[in-house]
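Colleague: I would like to see how this sequence folds:
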Amino acid sequence: MARGGKKRRPMSEINVVPYIDVMLVLLIIFMVTAPMLMQGVKVDLPEASADPVENQDSEPLIVSVDSAGQLYLNLGANEKQVLTLATVKQRVSAVMRRSPDKPVLVWGDRAVPYGQVVTLMAALQEAGAPSVGLVTENPE
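Modeller: Predicted coordinates:
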């Protein structure tokens, strides 16, 4: 025992309470900013109750189809640039050659004709995408 009858704590012990506080603050910051990182063209997604796809490590390649049937790709500097089907197919093909396991998702507006979405999905598979997912909203 130390002088004065007090028990001293060894200097090798680290007080972890401040580290836990910092970790919780960082967690809250990441939870708030994560939804803002998903960028793309605003589309009115159809509602469907489906199981979510398994969590992928890499960021997905997203092809958006707005209500007018215009195509957008979340790749490059200008994500709001309207692209043709041939351009989308060419760019997706280039990405698939570099990283063949990259997930490809289609954000299709509910007003887009079914045939147009099927044509897009077929073009994406021809470009080398092993599977193409459709993004929907959960019905409330």
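
Colleague: Could you use CA atoms for every contact and neighbour count after this?
Modeller: Noted.

Colleague: Which helix in this protein has the most residues?
Modeller: Secondary structure of the chain per DSSP state H: the longest helix is helix 17-37.

Colleague: For the strand or helix carrying Thr119, buried residues please.
Modeller: Following DSSP states H and E, one finds Thr119 within helix 114-126. Under the neighbour-count criterion of 16 or more other C-alpha atoms under 10 Å, helix 114-126 has Val117, Leu120, Met121, Ala123, Leu124, Gln125 buried.

Colleague: Confirm that Gly133 sits in a strand.
Modeller: Yes - under DSSP: H, G, I helix; E, B strand; the rest coil, Gly133 sits within a strand.

Colleague: what number of residues lie near it?
Modeller: Here the number of neighbours of Gly133 (other C-alpha atoms under 10 Å) works out to 14.

Colleague: With Val118 as the reference, measure out to it.
Modeller: Distance, Gly133 to Val118, by C-alpha to C-alpha, to the nearest Å: 12 Å.

Colleague: For the comparison step, fold the sequence that follows:
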Amino acid sequence: MHADNSQDSAITAINITPLVDVALVLVIIFMITLPQMMEQAMKIRPTEQQVVAASSVSQPILVEISAKGISVEGKFVAEQELAPTLHKLIAQRKNGSVAVSAERGVSHGQVVTVLDQIMTAGAKEMNLLDPREVGHGPA
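Modeller: Sure thing, here's the model as predicted:
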């Protein structure tokens, strides 16, 4: 009635390596496919009201400061005429927003002077642009 222990010990040892391999492969597959699935699931199309509202928003007034001088909407303006010119343009636009771009090498003092004149002209919002967005400086 004595049982052979050599066969019992072989049955009790379970190898979990294949289970771990399959689990890791599934994790990798989900990591690769999840961003693509999320991108497809998150495509939102704007409603007609949003499209109309976006088209009715006026663009900001572009003020560029370069070594040549100050330009408003592509036209060069003397520093003394900047505030009155901007005041007229701000009155014509709905949002009163002004975007400022300064070329590399322009002194900070000149930029601050222009910003002060923009505030004096009555701008409701001021944005500083990266010179690379407008075409100044290296990309």
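
Colleague: Give me the TM-score for this pair.
Modeller: The pair, once superposed, lands on a TM-score of 0.50 when counted by TM-score structural alignment, normalised by the length of the second structure; 80 aligned residues with a C-alpha RMSD of 2.6 Å.

Colleague: circling back: from the contact counts, what lies against the helix holding Thr119 of the first structure?
Modeller: helix 85-98, strand 132-134 (3 or more C-alpha pairs under 8 Å, 6 or more residues apart in numbering; DSSP states H and E).

Colleague: what's the closest of the ones you listed to Val25 of the first structure?
Modeller: strand 132-134 (34.0 Å; C-alpha to C-alpha).

Colleague: Quick one: residues in contact with the closest one.
Modeller: Pro103, Val104, Leu105, Val106, Trp107, Gly108, Met121, Leu124, Gln125 (C-alpha atoms under 8 Å, 6 or more residues apart in numbering).

Colleague: My guess is the third one contacts Ile62. True?
Modeller: Yes - in terms of C-alpha atoms under 8 Å, Leu105 of the first structure counts as a neighbour of Ile62; the distance is 4.8 Å.

Colleague: Quick check on the two: which one has the bigger neighbour count.
Modeller: Neighbours per residue (other C-alpha under 10 Å) separate Leu105 of the first structure from Ile62, with Ile62 holding more: 24 against 19.

Colleague: Surely the more buried one is within a strand?
Modeller: Yes - Ile62 of the first structure sits within a strand when classified using three-state DSSP.

Colleague: Quick check: the gap between it and Arg97 of the first structure.
Modeller: For Ile62 of the first structure relative to Arg97 of the first structure (C-alpha to C-alpha), the value is 16 Å.

Colleague: how near is Gln116 of the first structure to Ala123 of the first structure?
Modeller: Gln116 of the first structure is 11 Å from Ala123 of the first structure, by C-alpha to C-alpha.

Colleague: again but with Pro35 of the first structure, I slipped
Modeller: 29 Å.

Colleague: Kindly report the same for Leu26 of the first structure.
Modeller: Distance from Leu26 of the first structure to Ala123 of the first structure, counting by C-alpha to C-alpha: 41 Å.

Colleague: what's the answer for Gly133 of the first structure, then?
Modeller: Distance, Gly133 of the first structure to Ala123 of the first structure, by C-alpha to C-alpha: 13 Å.
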